[in-house]
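>>> Okay, here's the prediction I keep looking at, along with the sequence it came from:
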Amino acid sequence: MIKTNERGRGKFKPAPDYSTEEVKNILMEKIAEETSLIIDNEEDEKVISNVDFKDGKFNILSLFSGAGGLDLGFELAGLSAVIGEEEALKAFNSKEKYDSVRQKSIFHTIYTNDLFKEANESYKLNFPENVIQHQKDIRKVKFFPKCNMIIGGFPCPGFSEAGPRLVDDERNFLYIHFIRSLIQTQPEIFVAENVKGMLTLGKGEVIKQIVEDFASAGYNVQFKLLNARDYGVPQLRDRVFIVGVRKDIDFKYNYPNPTHGPEGIPYKTLKDAIYDLRSNPGDYYTGSYSTIYLSRNRKKKWEEQSFTIQASGRQAPLHPDGPPMEKIGKDKWLLVGGEEQNRRLSVKEIARIQTFPDWFVFSDGGNTSASLNSRIDKQYKQIGNAVPVMLAKAVAQPIAEFALSLLENKEINQGRYLQNSLF
């Protein structure tokens, strides 16, 4: 995608119209180049050799895992497929009960990769000990363990100003390495999550290239924009989910139909989610509100869904209590009643809005010499970066049902590639 020098509004023209084979060749050359720069590491080999791959499970590799919202949603979907929806959700409300049954899930996470220290600490506090956590730059991980599915929300720093071809833009190395993990391990399925804006970049050219690049790795690929509130999340949050099924697998993934809304279960509201926390909300970010913060409405009513939860304490939405904000000019809103009647949502409240269970613990890094705002901002970041658990579960449910039938037919390991067969 190239921006021309015409006057007025920016004009874009499509990237070169490469054939499928040309796209694959470019991709393979780029991945081979990236792989050649990685130095062999005995410690990494030891990490991968210790993964707890189970033949009777659908083994998951989680990239850019963060605190584990996507992973927890998949695990819950896998449990629901085995023991039933009602029993799984009932157990999910109690850590003791959930820990006693979570191993029954058809999904089994064996490896995660993320550089965010506090998020990795949170993951360790909330997931089984068998999960190998790799806190290392993905560009320096030479081999990934064999798996049945790869999930993750890859960052996209270069997509906002895409070059002639996405795979040629060095800023998109993280995207390239997601594809590298697919080519190397050839899992049956992958699921990638990203922001809504990806769909409109370059008038749709970016998502077109992404689909082509993933497809060239050997997958039938589709994508869809989903809103979290349609699946029982008390939040307006649009996210793109890209799903790929390996071309030799007889499975057509269908995105989940909305479960909540005018024709289904009523949307879950802020009152449903956090009203009981009014007298004991826990820690929340304090301090003044910037001009940018006050450039738009930040307060929803109790009967509504929350604004999208951001990865920042300073940018957290306002609690519903108190009078509504008042618009007093273009991009200018007033906090009626002053700051004493307008506080940001707490860590516990935004975790509820992201549909994490109350037993889920978020690490603040443990630096007692740092300010409270500094410590809890790390928690806000983890929660805001996460995929809402119940949205992840909805996306995962059709795959869980398929995985269960696949394993029952003992077909899961047919056509398996060795983890180092392509490099």
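In hand now; what should we look at? Numbers count the residues shown, from 1 in each chain.
>>> Please make it C-alpha for all contacts and neighbour counts, starting now.
Will do.
>>> got the residue ranges for the strands in this structure?
Ranges of strands within the chain are 2-3, 12-13, 58-63, 107-113, 132-134, 149-152, 189-195, 219-227, 238-246, 326-329, 332-334, based on DSSP state E.
>>> Can you give the distance from the first one to the centre of its chain?
In this case it means strand 2-3. In terms of Cα atoms, centre = their mean, to the nearest Å, the gap separating the centre of strand 2-3 from the centre of its chain is 30 Å.
>>> on that earlier part again, of all the strands of the chain, which one comes closest to residue 272?
Of all these, the one in closest proximity to residue 272, counting by Cα to Cα, is strand 219-227 (18.2 Å).
>>> I figured residue 207 hits residue 198, correct?
Yes - contact status for residue 207 versus residue 198: in contact at 6.4 Å, counting by Cα atoms under 8 Å.
>>> still on that earlier bit, and the strands of the chain, which is most packed in?
With neighbours taken as mean count of other Cα atoms under 10 Å, the strands of the chain reach their highest mean count in strand 107-113, at a mean of 26.
>>> Next up, a structure to set beside the first:
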Amino acid sequence: MPSINTVDLFCGAGGFTEGFRKAGGYETVFAIDFDKQAVDTFNYNHSASSAYCRDIASVSREEIVEMTKAKHVDVVIGGPPCQGFSLAGLRLPDDPKNQLFKEYVRFIRILQPEIFVFENVSGIMSMQGGLALEAICNEFSREGYELSYQILNSADYGVPQARPRFIMIGSRSGKRIPMPTPTHTNKIDAELDLFHEKRASHITVKDAFSSLPILEQSQGAEVSENLPPLNSYQQLIFGTRQPGAIYNHRATSHSQRIIDRYAAMPQGGDIRSLPPELRTKKNNVYRLNEKLPARTVTCNFRTDILHPWQPRGLTTREAARLQSFDDDYRFFGNLTRKARYVTQDDQVGNAVPPLLAMALAQHIKDYL
């Protein structure tokens, strides 16, 4: 059976493409992102594909056609930033705030895929009182696509993180494609089997972390030896590129005052859980609860998301496990934002969780 050809726009470190790779049967014809270190990460982990470090607006129609290598593109995936949309009625004018989304539409117009999968933040549904989403739908409908969209919880698809994502699927077949059926649910519903479907329990932080080498302050390395998996989730993300290797597991060092603050915070708690003398004005710091999926992993997980058992923020690898990346998926780049390019943390925090992407990829196969 021939491969299903995909193009990944705003690909970042490659979480979307990784999920499609895991689903099997897909080939990424090309990918695009403006950040060099994210593209380096993508190309290292997807050596059979080509990711281009380009400003998407600078890529001409002729170059787009050339990048396809004369292959028909079946599916376009990606999630352009949509913050700050500018509206004129229910149309998106040629305003710089709309440029990246307009480029996504331009690529679809040129490539004419059978299906596209558009991912974004959950807040897009309420942006400008819902008018931004209506304008987005209008743009895609003008290109001939039937649309379905929904907020999906990544935890419902085997990701150890309750990360809500807006997903829109567009189809040129004239039929709307529904969302994939969840495979996981909370422990109580899983035990009661309320929906008469054999759904597994949500993957917890403990499920994700229990086999990782424990690191104290400033310990760890960019490349080290992995420990054997202890459960089915860890087996799933153990890796197939360099099985037995683990990358990017380095802990940062905190001052003693910060260590004391972190140590006093209970699992599932935040700054408000602390006694007054240990609190700060920064309220968006919380400690993971080992018995639940993590809250949304942001790009600031070294300072804002605390390890459940250690008084420190997360390593890149710990955050990557919560995002469902394989342990041998290697991230390139710096750990601080002093550099010109995005950090390893940005690449992980901005990524589409691969297991959510895999569920979407497996689902849309039935409609191609």
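Good, I have the coordinates. Bear in mind that the values here come from a model prediction, so they are computed numbers and not experimental data.
>>> TM value for the aligned chains?
The TM-score (TM-score structural alignment, normalised by the length of structure 2) is 0.74; 294 aligned residues with a Cα RMSD of 2.5 Å.
>>> quick one on the thing from earlier: CSV please, covering the strands of structure 1 and showing distance to residue 124 of structure 1.
Formatted as CSV, the entries for the strands of structure 1 read as follows, by distance: least, Cα to Cα, whole Å:
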stretch, distance to residue 124 of structure 1
strand 2-3, 43
strand 12-13, 45
strand 58-63, 14
strand 107-113, 11
strand 132-134, 8
strand 149-152, 17
strand 189-195, 22
strand 219-227, 29
strand 238-246, 26
strand 326-329, 43
strand 332-334, 41
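>>> and residue 98 of structure 1, which of those is closest to it?
It is, among these and with distance given as Cα to Cα, strand 107-113, at 14.6 Å.
>>> compared with structure 2, how much does the closest one deviate?
Here strand 107-113 of structure 1 is compared with structure 2 after superposition; its mean distance to the aligned residues, by mean Cα distance after the TM-score superposition for structure 1, is 0.7 Å.
>>> Matching residue 113 of structure 2 against structure 1, which residue comes up?
With TM-score structural alignment as the criterion, the equivalent of residue 113 of structure 2 in structure 1 is residue 187.
>>> again, but for residue 295 of structure 2
Counting by TM-score structural alignment, the partner of residue 295 of structure 2 is residue 307.
>>> What residues does that match make contact with?
Counting by Cα atoms under 8 Å, 6 or more residues apart in numbering, residue 307 of structure 1 touches 235-237, 298, 300, 317.
>>> among the residues you listed, who's most crowded?
Looking at the contacts of residue 307 of structure 1 with neighbours defined as other Cα atoms under 10 Å, the largest count falls to residue 235 at 26 neighbours.
>>> For the equivalent of that residue over in structure 2, give me its contacts.
In the superposition onto structure 2, residue 235 of structure 1 corresponds to residue 161 when matched by TM-score structural alignment. With Cα under 8 Å, 6+ apart as the criterion, the residues that contact residue 161 of structure 2 are 154-155, 203-205, 293-297, 322-323.
>>> Try it again at 7 Å.
For residue 161 of structure 2, the contacting residues are 154-155, 293-296, 322-323, by Cα atoms under 7 Å, 6 or more residues apart in numbering.
>>> cool, residue 183 of structure 2 as well?
With contacts defined as Cα under 7 Å, 6+ apart, the neighbours of residue 183 of structure 2 are 156-158, 199-200.
>>> Check residue 77 of structure 1 too.
By Cα under 7 Å, 6+ apart, the contact list for residue 77 of structure 1 reads 393, 396-397, 400.
>>> switch to 6 Å and redo it
393, 396-397 (Cα atoms under 6 Å, 6 or more residues apart in numbering).
>>> repeat for residue 167 of structure 2
Listed by Cα under 6 Å, 6+ apart, the contact set of residue 167 of structure 2 reads 118-119, 149-150.
>>> Reformat those as a markdown table; add distance to residue 72 of structure 2.
Below are the contacts of residue 167 of structure 2 laid out as a markdown table (distance: Cα to Cα, whole Å):
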| residue | distance to residue 72 of structure 2 |
| --- | --- |
| 118 | 19 |
| 119 | 22 |
| 149 | 25 |
| 150 | 28 |
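>>> What is the nearest of those to residue 330 of structure 2?
Set against residue 330 of structure 2, the nearest of the contacts of residue 167 of structure 2 by Cα to Cα is residue 119 (23.0 Å).
>>> residues touching the closest one, list them.
The neighbours of residue 119 of structure 2, taking Cα under 6 Å, 6+ apart as the test, are 79, 166-167.
>>> how about a markdown table for those residues, with distance to residue 63 of structure 2 added?
Formatted as a markdown table, those follow (distance: Cα to Cα, whole Å):
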| residue | distance to residue 63 of structure 2 |
| --- | --- |
| 79 | 21 |
| 166 | 30 |
| 167 | 28 |
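>>> any chance you could map the helices in the stretch 101-250 of structure 1?
Using DSSP state H, counting those that start in this stretch, the helices found in the stretch 101-250 of structure 1 span residues 117-126, 173-185, 205-216.
>>> Do a quick rundown of the helices in the stretch 151-300 of structure 2.
Counting by DSSP H, counting those that start in this stretch, the stretch 151-300 of structure 2 has helices at residues 187-192, 205-209, 232-236, 256-264.
>>> Pull out the buried positions in the top helix by length along structure 1.
Secondary structure of structure 1 read by DSSP state H shows that its longest helix is helix 389-408. Residues of helix 389-408 of structure 1 classed as buried under the neighbour-count rule (16 or more other Cα atoms under 10 Å) are 389-404, 406-407.
>>> can you check stretch 276-287 of structure 1 too?
284-285.
>>> same check, this time on stretch 353-360 of structure 1
Neighbour-count burial for stretch 353-360 of structure 1, with 16+ other Cα under 10 Å as criterion, is recorded at 353-357, 360.
>>> for stretch 88-98 of structure 1, same thing?
For stretch 88-98 of structure 1, the neighbour count (16+ other Cα under 10 Å) marks 88, 91-92, 98 as buried.
>>> got it, and stretch 129-142 of structure 2?
For stretch 129-142 of structure 2, the neighbour count (16+ other Cα under 10 Å) marks 131-133, 135-137, 139-140 as buried.
>>> Report the contact partners of residue 119 of structure 1.
By Cα under 6 Å, 6+ apart, the contact list for residue 119 of structure 1 reads 66-67, 382.
>>> what does residue 33 of structure 2 align to in structure 1?
Aligned counterpart of residue 33 of structure 2 in structure 1: residue 114 (TM-score structural alignment).
>>> Now do its match against residue 185 of structure 1, distance only.
Distance of residue 114 of structure 1 to residue 185 of structure 1, given as Cα to Cα, to the nearest Å: 19 Å.
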